[in-house]
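Q: test case, fold it:
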Amino acid sequence: MRIVVAAIGRLKRGPETELAERYRDRAAKAGRSLGLRDVEIVEIRESRAQDAPTRMLEESIALANVIPDGAATVLLDERGENTDSAKFATLISQWRAANKPATVFIIGGADGLAPALADKAALRIAFGTATWPHQLVRVLLLEQIYRAVTILSGHPYHRS
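A: All right, here's what the predicted structure looks like:
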């Protein structure tokens, strides 16, 4: 199974990018023993449309194009479920056991996602009720993916 983080916008060089890459690399290396082929980042350019509904539609179409058939799709949504790390790991394990070709985490743009894409999600998760910049959301997500992989690999988890 592949893990894909599909995000609207690109991270600029800086500490957030370095930290995101560090967690992505750690998760990819640790995940090999679990049969995870890779942890990929797909960055999609922000739409330049003049109005929000058109931007949302264009970005959602671009995101939908990177989701493989049969993949588990997870939206990062401020109104989503607050999921602890152990449950997050369990979900990834279940999708892997169900032979999903990928788990795709979607970080939408500032205008949100078109309902047609949002309705296809298997899960919506949030990192609390605060509003987070997209750069930090990506770092938080990649850290949780890394943590999930280590939990599934049998590394001691301090909350167990």
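Q: okay, CA-based contacts and neighbour counts for the rest of this
A: Noted.
Q: what sits against the spatially most central residue of the chain?
A: Geometric centre of the chain, nearest residue: residue 105, 2.7 Å, by C-alpha atoms, centre = their mean. Residue 105 makes contact with 3, 4, 5, 6, 73, 74, 75, 76, according to C-alpha atoms under 8 Å, 6 or more residues apart in numbering.
Q: here is the second sequence; please produce its structure so I can put it next to the first one:
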Amino acid sequence: MQTIQILALGKCKEGYLREACREYEKRLSRYCRLQITELEPAALSQNPSEKEIAVALEKEGAELLKRAKGYCIAMCIEGKQLTSPDLAEKLEQAAQGGDSGAVTFLIGSSYGLAPAVKQRAQLRLSMSAMTFPHQLARVMLLEQIYRGYQILAGTKYHK
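A: A predicted model of the protein is given here:
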């Protein structure tokens, strides 16, 4: 069974979004071993300088890279936008690859991801050109992973 790991900086705080995440976690348990790890973002001052942000991103990035395994997908606004079938294909390709077919989705803090994290990733993925709250984006990502497995299973869910 494929391992899907989501490494996210920050916690999913809103109850209704946590409930949505739990629902997709339950649904995904039939298809993969899902591991969601919430990491603490680096502390920043009220109005951080560019240098302070860069240092924080590097610190966060080091923690992400230490935990990342398998095929890594960096979630970032400048990434490539895929269709749901395209994402399903990436999951399938990773499952056939090494490292038990593990896939790690990397979600940065509100300032994004360190350049080293983006370089490590085999894919930079954008959900949309629009900006979403991180918590909602996590639910959307879980839904798309679930949809990908539904596509691979040939169900009608994705239509």
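Q: re earlier: what about the contacts of residue 105 of the first structure, which are in strands?
A: Cross-referencing those against strands under DSSP state E gives 3, 4, 5, 6, 73, 74, 75, 76.
Q: what's the closest of those to residue 154 of the first structure?
A: residue 3 (19.2 Å; C-alpha to C-alpha).
Q: ok, now how distant is that closest one from residue 51 of the first structure?
A: Per C-alpha to C-alpha, to the nearest Å, residue 3 of the first structure is found 32 Å from residue 51 of the first structure.
Q: ditto for residue 115 of the first structure
A: 17 Å.
Q: try residue 73 of the first structure
A: Taking C-alpha to C-alpha as the measure, residue 73 of the first structure falls 27 Å from residue 51 of the first structure.
Q: looking at these two, which one has more neighbours?
A: A count of neighbours by other C-alpha atoms under 10 Å puts residue 73 above the other of residue 73 of the first structure and residue 51, at 21 against 10.
Q: buried set for the longest helix along the second structure?
A: Taking DSSP state H as the criterion, the second structure has its longest helix at helix 134-153. For helix 134-153 of the second structure, a neighbour-count test (16 or more other C-alpha atoms under 10 Å) marks 134-151 as buried.
Q: equivalent analysis for stretch 4-19 of the first structure, please.
A: Buried-residue list, stretch 4-19 of the first structure, by 16+ other C-alpha under 10 Å: 4, 5, 6, 7, 8, 9, 11, 16, 17, 19.
Q: just the closest of these to residue 92 of the first structure, please.
A: Among the buried residues of stretch 4-19 of the first structure, residue 4 lies closest to residue 92 of the first structure (C-alpha to C-alpha), at 12.0 Å.
Q: can you pull out the helices in the second structure?
A: Counting by DSSP H, the second structure has these helices, from start to end: 15-28, 50-67, 84-96, 115-120, 134-153.
Q: what about the shortest one, how far off from the first structure?
A: Here the mean offset of helix 115-120 of the second structure against the first structure after fitting is 1.2 Å, by mean C-alpha distance after the TM-score superposition for the first structure.
Q: report all helices and strands that that helix contacts.
A: Counting contacts by 3 or more C-alpha pairs under 8 Å, 6 or more residues apart in numbering; DSSP states H and E, helix 115-120 of the second structure packs against helix 50-67, strand 71-80.
Q: swap in 7 Å and give it another go.
A: helix 50-67 (3 or more C-alpha pairs under 7 Å, 6 or more residues apart in numbering; DSSP states H and E).
Q: with the third one instead?
A: When contacts are defined as 3+ C-alpha pairs under 7 Å, 6+ apart, helix 84-96 of the second structure packs onto helix 134-153.
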